[in-house]
Structures are given as C-alpha cells and as structure tokens.
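**Student:** here is my input; please provide its structure:
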Amino acid sequence: MTTHAVRLEAADAAVTVVSTERAVTDWSARYFGPWWKAAGVPPESVCAGPLVTAEVDPDRYADAALEVTRAPHTSTTYAKAQLLLAHDQAAGVIRGVCPEEALAYRSEPGVANLTILGRDPGPVATATARLAREVMRGTLLRDGWSVLHASAVVQDGRVILTFGKKGAGKTTAALAMAHRHGLGLLANDRVFVRPNDGGGVDVLPWPSAAAIGLGLLDALGWFDIARERLTGGEALHPTQDQRVTEALLAGLCEPLWEDGKELKAQVFPDQFVRWFGLPLATGGKATVLVFPRIEAGAAPALQERSRSLSDHDFMSGKTEDRYPDVFELARVDGGGTAESRQEVARRLAALPHHCVVLGHDVAANADFLAKITESD
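**Tutor:** Predicted coordinates for the structure are as follows:
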C-alpha cells in the first residue's frame, strides 16, 4: 500500500501529514498551499515529529472508538460536535472519539504525534487539516509567536494589519486592497506575530477558508466567477451553508441572514489564486495598523477617534472555544504567552494607526486605504 506525505513549513516550524489515502494529503496540500509552503515529500524521509498520521479504516476506527468508551472518559464539544476523551496519564496518551463524524484520535503530546482514524475520506481529510494546523500553532506559540485577530495584506514585505470585531470591515479592507492594487493576501481573519531582533514585528499567515458575503463577492467582481465555477462542477468549502450555494447558482447576490448572522461563501485558500487571480503572501514585517468601520453610503474618510490594541485583539483561550486544546497540542494559551502578547502589543503601538470609515464602494475604499498607508 502506497503512503503519501506532505510537509508544511512556516518560519522555523514544520509539520508532516502522512496517509495511505491520497485524498487526505491532497486536501492538506490544497488547504495550506503556498501560505505554509505545503509540498509533497518522500514518506521514507519522515522520521520524527511533529507528525499527523491519518487513515481511512472503518475497522480500526471501530476498535479505537470502543477503547475510548470502555475507559473512564469525559465529554466536551469540539468543532461543534460531541467529543469523548480518555486520558492515559501513565502512557502520556490522550484518546478521543467523535461519534457524529465517525472520527477517532490518539494524541501523544510529549512527542508531538497525532493519529486520526475514520470511516470516510471527507471527514478524515477535514479533521487532518484542522489538527495539522493546531500542531503547527502549538509549535509556533512555544517558539514565541502569538496570534492576532486581524486581516493582513503585504506589499514589498510591508504588512498592513486590519483590526476589528466581526462586521467591522477587516475582510472588506484586506480584499479591497489586494484586489485593486495587487497586494498579497496574507490572512483573512488572523495572523501569527512575533517580535524580531530589529525591534519590529514579523507576521506569518494563518491558513483558513475565508468567509465572504454575497454582496462583497459581487462588489469585488467575483460573484459571476464563483457562479461559473460552481456551475462547472467545482465546489467551495464544505462548511458553506447550502443556501449560499443555491443563491450563487441562482445568481442572487443579496446578503443572506439567519438570526442576525450573515451566511457567507466559504472560499478555499487556493481559490483566491485559481478563481480570482489574487496572490497569497507568506510573510512580512508589520508597518501600519488600520481600524475600519463600515457605514452604508459613507465616503471613505479618516476618523478622529483613537484605537489601540487590547487583549481582545489576540486569539486567546477565551475566543478559541470551537477548538479548545483538548489534545494538548499547544500547551500554552491559544493566543501565545503573556510575555509575547505584551511585547507585540508594545511594538505595534509604536506603528502608525488609522481609524477609518468605509462605504460599500470597493474601488473607493481600496484607493483611499492605499493612499493613507503608502507613506507609513
């Protein structure tokens, strides 16, 4: 049986995904792509962790699930599904099973190895990418990196960071600048940051599917491209609500809402490049901070209000409840150590800050943002 391996690299960290199921390693290669320099490697070259091994094997899954349920275990919620956990303190092993998704896990935190077993390729591939990212996050956090809740674009190594709560306009600002002015997209929602020896802050991408509202897709000129791709048989990320897919296929670009939350298209990282011609960036140095606010009918303008970073701008444990560190892959706060966060915040505070109001005209927003950040 042939084994496949994909290595992910970011800064000095590396994680390898191994599976006999080609669909699993292909999914990770696609998901992390150029952001984390995902590349196939000879399986025989993989001799040490961090390592994520994933197999589609119904019998092994059943045995692993039974092992968890027969042992003393607890129940929690992970990725919106029930997860049963059993700890073997003597062996240094954490076992888990998610009955809803038919997935079983075996984590060895001490040697940074994680095994995933399942019945079907789709859930196994999705879980493998999710947890490979968590292994990488743990490696980077322990090496002094932190995680900021921010979008980011890069021009000639200069990173423009955009902050704000959901709906503030982080995605709108980043995609507008990248699309209009050819900047590299570094991140849609969060980034890794670390103080460097030169007194600045280095920035790395956090690969993820990007949530883009139907109205923004249309404003960017991407709605018809996405519709054509879907009509041709391609698909967006499987977490996308079916109602969004149906609206795209029907040519309906009005925003969709449910309980006050907008339902959005979920774009794979590689689709930014293949579908929309948007380049992806792999890193840079923080140079300017933007704090946008979207207001219908507004012309882009600077605001007199001031804004500084706070603990809420870091992806700390309080904001990471969808993916708690149940397998002890990070073993530090999900946003980074307190020392790292404090130093990053101190250094970013010294950079230019721009509080802006933006309207719904993507081109006007992009040109305005490019003008106010070009000299920083």
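
**Student:** alpha carbons only for contacts and neighbour counts from here, please
**Tutor:** Fine.

**Student:** show me what contacts E55?
**Tutor:** Contacts of E55 were listed using CA atoms under 8 Å, 6 or more residues apart in numbering, and they are 19-21, 116-118, 124.

**Student:** now it: which helix or strand?
**Tutor:** According to DSSP states H and E, E55 maps onto strand 51-56.

**Student:** residues of that strand that come out buried?
**Tutor:** 51-56 (16 or more other CA atoms under 10 Å).

**Student:** which pair in those residues spans the largest distance?
**Tutor:** Largest separation among the buried residues of strand 51-56 by CA to CA: L51 and V56, giving 16.8 Å.

**Student:** and E9, that's in a strand?
**Tutor:** Yes: under DSSP: H, G, I helix; E, B strand; the rest coil, E9 sits within a strand.

**Student:** please tell me how far it sits from L140.
**Tutor:** As for E9, its distance to L140 is 11 Å (criterion: CA to CA, to the nearest Å).

**Student:** okay, the two: which has more neighbours?
**Tutor:** Neighbours per residue (other CA atoms under 10 Å) separate E9 from L140, with L140 holding more: 23 against 18.

**Student:** distance of that one from A13?
**Tutor:** 7 Å.

**Student:** now for the two: what residues contact both?
**Tutor:** Common neighbours of L140 and A13 (CA under 8 Å, 6+ apart) do not exist.

**Student:** quick one, what contacts the spatially most central residue of the chain?
**Tutor:** Computing the C-alpha centroid of the chain and ranking residues by CA atoms, centre = their mean puts S208 first, at 2.9 Å. Applying CA under 8 Å, 6+ apart, we find S208 in contact with 31-32, 188, 268-269.

**Student:** and those residues, which of them are in helices?
**Tutor:** Counting by DSSP state H, the part of the contacts of S208 found in helices is 31-32, 269.

**Student:** run through the residues that contact N188.
**Tutor:** Here N188 is in contact with 150-152, 170-171, 174, 208, 210 (CA under 8 Å, 6+ apart).

**Student:** hang on, the earlier thing: of the ones in helices among the contacts of S208, just say which sits nearest to V135.
**Tutor:** In terms of CA to CA, no member of the ones in helices among the contacts of S208 lies closer to V135 than F32, at 13.3 Å.

**Student:** biggest strand in the chain by residues?
**Tutor:** In the chain, assigned by DSSP state E, the strand with the most residues is strand 284-294.

**Student:** now the other sequence, so there's something to compare against:
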Amino acid sequence: MVTHTAVRITAASHHVTVASSTPSITDWSRRYFGPWWQATSSEAGADAGPLVAAGVDETEAAQLAQLVTDYPHDVVTYANAPLLHTRDDDGCVYAHQPDSSLSYQYQPDVLRIAGTEPVPVALAAARLARELLRSQLLADGWHILHASAAVRDGSTVLTLGEKGAGKTTTALLLAQSGWQLLANDRVFVRPDGDGGVDVLPWPSAAAIGLGSLDALGVYDEVRARHLAGERLHPTQHERVSQALTDGKRDPIFASSGKELKPQFFPDQLTTWLGLPLAVSGKAGRIVFPRIAPAAAPAVEGRGRELVDSDFFTAGTEDRYPDVFGLAPKAADDEVRRVLADRLTALPSVSVALNHDRDASAKLLRQLTS
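**Tutor:** This next block holds a predicted model:
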C-alpha cells in the first residue's frame, strides 16, 4: 500500500499516525480528531510510531479477508457490525467485516486497513486510530468515564447517570449557557499530582435525539442544513435522515428499542449547533440529572458515590471489543479507586430537568455559578 498523505493525532503527549494514498481518508481523521485532540500533517516514515495504513485496494482487501475466512476464526460484533477475526502463531491479527468489505491486519504498532470504498475505510481508520491512542492513554493511567462534560475557565462539570438520564442534554444546556462542550458520552480521566482529576475528550460522532434537538431550540437549523444538502455523519440511520426530511421531531426507535438519533461530526457541534468546544479541563463538580417532563426543574439532593459501573473497562466495553489486543494487560484498579474517591468528594447534586430549555438551563446556571 503506497502512502502519500499522513496526519498525526496527538492526545496528552501520545500519538498515532494515519497514512493513506487517498487524501480523503487522512482528511477524515483530521476533521474527526482536530476539534478535540490535535491533528497535524505528518510524514509516514520509519519514525512515525503507531501507524494506521489505510487505503482503497480491492485486491489487498480480498487477500486479507481470505486469511480470515479460510481458517478457524471467531466472530464478534464490532461497531454494530459482525467482525471475523483470527490470530496466527506469530501474534498477527487478521480481521474482516463482510458488511462493509473491510479487512485488517495488525502487528504491534502497525495496523493495515484495506477496503473497496473510501468512506468505510476512512471510518475504520479513524476508529482504530482512536483505539491505538486509547491503549496508550490507558497504559499511562487514564481511565474512561461514562459521562458528558462541559468546561468553563478550566473547571469541568461532569454529568453522570444511566442511559437516557439526560447526561448529553445537561452538557448541551451548559454549552448553550457560556460553557464549552468537552464530551457528550465518554471522557478520559486521570488523577493529577495535586489531589484533583484531569479530564480529556473522547472524540466521537455526537448522537443527539430529535426530541432533544427540538427541546434545545436547534431542530429547525439542523433540518434546514439537511434540506440544503449538507450531510451529517454517515453512521446516522437512514430513518433519521428521512425524519429530518419529513420534519418529524418525535424520537424514533429501532426494533431493539434503541433510540435512533442524528449523528454529528465533532466540528458540526460548532458549525451547525453553535456550541464551543473544550480540549481539556479539571474536574470541578458532578451533576446527576434525570429527565422528568411533567415536573418543574428542581434539585433533588446530593449526588451519589461513583461506582465501577461509571467507568468503561474491558469487561463493560460493549461497542469496541479489544479484538486486536491493544488494551494494557491489566487495568490499574487502584487508580480507578482513587479516581472514584476524588470524584465522589467533589461538589455534586442530583437534579430533575424537563423539556423547557430556559427553565432547565436557569437551574443549571444557578448550580454552577
């Protein structure tokens, strides 16, 4: 695979390089990571460090796929699609996703991706570049917290809770009230040397429900851009695109019961929704929201202690299983306990919010001023 373009992705002094002979693939990673991490043009050479070499090459994709399908292999669901994978005697991992015609080969510090179309390859390259950086950050003491986050003057409000509790809504309301959005679902956290907790973003497409867009007052802008031909992230379900075309504002659900939501590129949070973004912060307080449509926004008491289920671990990662063996051999449970203790000691509050944007935002401003 010949490479002509490369972009280096950096977070907390760790990096990975994405290289390709197709400029749109490296441009994709630059767009995807640039708003929250650092993405700069680079040279893909011997000193490039961890490398994702990705390209559109039907022959290579077929050859790599055959190295999986012709031998005993396992099957997992990876990024919502079946992934076949096997490991040879030398530790090289081969994988194949038939639905998207993607094939992979991983040896330490070098991941090759071959496919038949640029967009699926670009998606996979960005996804695996993030996984390579995730492995470095985890080895350096960072952990992943299931939280949304907003930052002002360096101080970060973390919002925690179960699925559907209102974590993203809370962070977006703060971002509409003068804060900077740092994350909408996951954040990296690590104890600092002064008794605090550092926070970094987890770059990803931002999923925001149709009802939430309406409640936040931005549905009409999103629909207008959609009708004008602008496109959201390609992982968005076609039923969501059709709902925007038809002007539907009510939530829509898959047969599994999962809500289907518009999917935004990180930069579209600013260009479409007018939300400023943050690249880092220090944990300052925690909000545990719940959405109560029929109730007035109100404080419901102090927040709870953090528990293991608030963190993503190898055992709880449900979307990106570690088929390539990138994760550190063992997580540092003691660091996670320190994080839980430090975060639990922060000012925290449980709140009920409703679909009245102004009233809910007013309560959050009062609590964070």
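
**Student:** tell me which stretches of the first structure form helices.
**Tutor:** Counting by DSSP H, the first structure has helices at residues 22-32, 58-70, 121-142, 170-181, 214-219, 223-231, 242-250, 269-274, 338-349, 362-373.

**Student:** look up the closest residue to the aligned partner of S340 of the first structure in the second structure, ignoring the ones flanking it.
**Tutor:** With TM-score structural alignment as the criterion, S340 of the first structure lines up with V335 in the second structure. Among residues not flanking V335 of the second structure along the chain, G141 sits closest, at 7.1 Å (CA to CA, 6 or more residues apart in numbering).

**Student:** count of neighbours near L123 of the second structure?
**Tutor:** Using other CA under 10 Å, L123 of the second structure has 18 neighbouring residues.

**Student:** next one: D47 of the second structure
**Tutor:** D47 of the second structure has 8 nearby residues by other CA under 10 Å.

**Student:** then P72 of the first structure?
**Tutor:** When neighbours are defined as other CA under 10 Å, P72 of the first structure has 12 of them.

**Student:** ok so, going back, and the residue nearest to V335 of the second structure? What does it align with in the first structure?
**Tutor:** Matched by TM-score structural alignment, G141 of the second structure corresponds to G144 in the first structure.

**Student:** I figured its match hits A338, correct?
**Tutor:** No: look at G144 of the first structure against A338 with CA atoms under 8 Å: they stay out of range, at 10.1 Å.

**Student:** name the residues contacting each of the two.
**Tutor:** With CA under 8 Å, 6+ apart, G144 of the first structure and A338 have no common neighbours.

**Student:** for the equivalent of D214 of the second structure over in the first structure, which non-adjacent residue is spatially closest?
**Tutor:** Matched by TM-score structural alignment, D214 of the second structure corresponds to D218 in the first structure. The shortest distance from D218 of the first structure to any non-neighbouring residue, by CA to CA, 6+ apart, is to C253 (6.6 Å).

**Student:** thought the one you found was touching L220?
**Tutor:** No: between C253 of the first structure and L220 there is no contact under CA under 8 Å: 11.9 Å.

**Student:** show me what contacts L181 of the second structure?
**Tutor:** 149-151, 171-172, 174-175, 275-278.

**Student:** switch to 6 Å and redo it
**Tutor:** 150, 175, 277-278 (CA atoms under 6 Å, 6 or more residues apart in numbering).

**Student:** which of the residues you listed tops the neighbour count?
**Tutor:** Neighbour max across those (other CA under 10 Å) = A150, 30 neighbours.

**Student:** you'd agree that residue is up against T168?
**Tutor:** No: using CA atoms under 6 Å, A150 of the second structure makes no contact with T168, being 9.9 Å away.

**Student:** just to revisit the earlier point, and for the match of G141 of the second structure, the neighbour number?
**Tutor:** If we define neighbours as other CA under 10 Å, then G144 of the first structure has 16 of them.

**Student:** ok so, going back, now distance to I160 of the first structure too, for the buried residues of strand 51-56 of the first structure, in TSV please.
**Tutor:** Output for the buried residues of strand 51-56 of the first structure, formatted as TSV (distance: CA to CA, whole Å):
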residue	distance to I160 of the first structure
L51	33
V52	33
T53	36
A54	37
E55	40
V56	41
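
**Student:** of these, which is the nearest to N365 of the first structure?
**Tutor:** V52 (41.9 Å).

**Student:** what about that closest one, distance to F327 of the first structure?
**Tutor:** 12 Å.

**Student:** excluding chain neighbours, what is closest to T86 of the second structure?
**Tutor:** T86 of the second structure's closest residue in space is H73 (CA to CA, 6+ apart), at 4.9 Å.

**Student:** show me what the one you found lines up with in the first structure.
**Tutor:** In the first structure, H73 of the second structure lands on H73 (TM-score structural alignment).

**Student:** same question, R319 of the second structure
**Tutor:** Using TM-score structural alignment as the criterion, R319 of the second structure maps onto R322 of the first structure.

**Student:** what sits against its match?
**Tutor:** By CA under 6 Å, 6+ apart, the neighbours of R322 of the first structure are 78-79.

**Student:** rerun at 10 Å
**Tutor:** 77-81 (CA atoms under 10 Å, 6 or more residues apart in numbering).

**Student:** and the gap between it and A330 of the first structure?
**Tutor:** 15 Å.

**Student:** I figured I252 of the second structure hits V240, correct?
**Tutor:** Yes: contact criterion CA atoms under 10 Å: I252 of the second structure and V240 qualify, at 7.6 Å.

**Student:** now do the shared contacts for these two.
**Tutor:** 209-210, 260-261.
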